[in-house]
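Undergrad: Model the following, please.
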Amino acid sequence: MADLFKPQITREGSASTRLIAAIQALGYNPGGNIVRATVTSEPPNLSISVDTDITEKLSDIPSEGLVCNPDLLAHTMSVKIDGITRTIEFPNRLTKGTKIYAFEPEHGQLLYILTLAE
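TA: Here you go, the predicted model:
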């Protein structure tokens, strides 16, 4: 009886396919969609275009309408290794033409950039 409510998560496919399956099984919100998009302009003026099956191109979504995973943007981190403080620099990963996955909630006011696509 314990397995009746245990979510079934697929272990097949690419990393992004497994991530989407886990989100859907464990915390899927039916009020939105996970979409694939393309970066059309790099930060600080980040903009993206949602990929669709429709032949017409959707207009770019400017940075004011985006909430981005901070790990995808250029940043630095200070760490202590063997008692010595080091600074690690992470590059901007949202370059023009990069494919990403984003969450589009049903209210449609913001788009949440989650991760890079393959």
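
Undergrad: only C-alpha atoms for contact and neighbour calcs from this point on.
TA: OK.

Undergrad: what helices or strands is the longest strand along the chain leaning on?
TA: For the chain, the longest strand by residue count, based on DSSP state E, is strand 32-41. Strand 32-41 sits against strand 47-50, strand 99-105, with contacts defined as 3 or more C-alpha pairs under 8 Å, 6 or more residues apart in numbering; DSSP states H and E.

Undergrad: and that strand, which residues are buried?
TA: If you call a residue buried by 16 or more other C-alpha atoms under 10 Å, then strand 32-41 has these buried ones: Ile34, Val35, Arg36, Ala37, Thr38, Val39, Thr40, Ser41.

Undergrad: I have a second one here; can you model it like the first so I can compare?
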Amino acid sequence: MSAFKPEIIKEGDGVTRLLNVIEYVGYNPDGRIRTATVTSEYPNFRIRVTGDTVDTPSQGITSNPDLFNRTETVKIDGVTRTIEYPNRLVVGARVLVFEPAHQQLLYLLTMGV
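TA: Now for the predicted structure:
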């Protein structure tokens, strides 16, 4: 891998450009972006990185909590409402993760490809 920060690519499909921008903004010369699949849902959340033979448990994953099933109480025009967020990380869902060089944690970036 190059020791220089990557350049922004302005060609290619949307996924290629998105991955390039993520690499540019979150530059880590020894880390890489990989695809993964959800293998078990919350509360025993697990994912398997493409090419790996072992699942990564929730203790090894950092993720946006809005992707999990939850509720939130808000006040709209003086009226209290409850918003329910569905579980988006269901078995079989494809996701993009960042795997830093130390490989201690996976960072779940976005829903998949």
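
Undergrad: After superposition, what is the TM-score?
TA: Overlay of the two chains. TM-score (TM-score structural alignment, normalised by the length of structure 2): 0.82; 107 aligned residues with a C-alpha RMSD of 1.9 Å.

Undergrad: mean per-residue distance, the longest strand of structure 1 to structure 2?
TA: When structure 2 is overlaid, strand 32-41 of structure 1 sits 0.5 Å from its aligned residues on average, using mean C-alpha distance after the TM-score superposition for structure 1.

Undergrad: What segments of structure 1 are helices?
TA: Using DSSP state H, the helices of structure 1 run over 15-27.

Undergrad: ok, so what distance separates Ile22 of structure 2 from Val113 of structure 2?
TA: From Ile22 of structure 2 across to Val113 of structure 2, the span is 15 Å (C-alpha to C-alpha, to the nearest Å).

Undergrad: So which of the two has more stuff around it?
TA: Ile22 (14 against 10; other C-alpha atoms under 10 Å).

Undergrad: Including distance to Asp60 of structure 1, could the buried residues of strand 32-41 of structure 1 go into a markdown table?
TA: What follows is those, written out as a markdown table (distance: C-alpha to C-alpha, whole Å):
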| residue | distance to Asp60 of structure 1 |
| --- | --- |
| Ile34 | 17 |
| Val35 | 14 |
| Arg36 | 13 |
| Ala37 | 10 |
| Thr38 | 9 |
| Val39 | 9 |
| Thr40 | 7 |
| Ser41 | 9 |
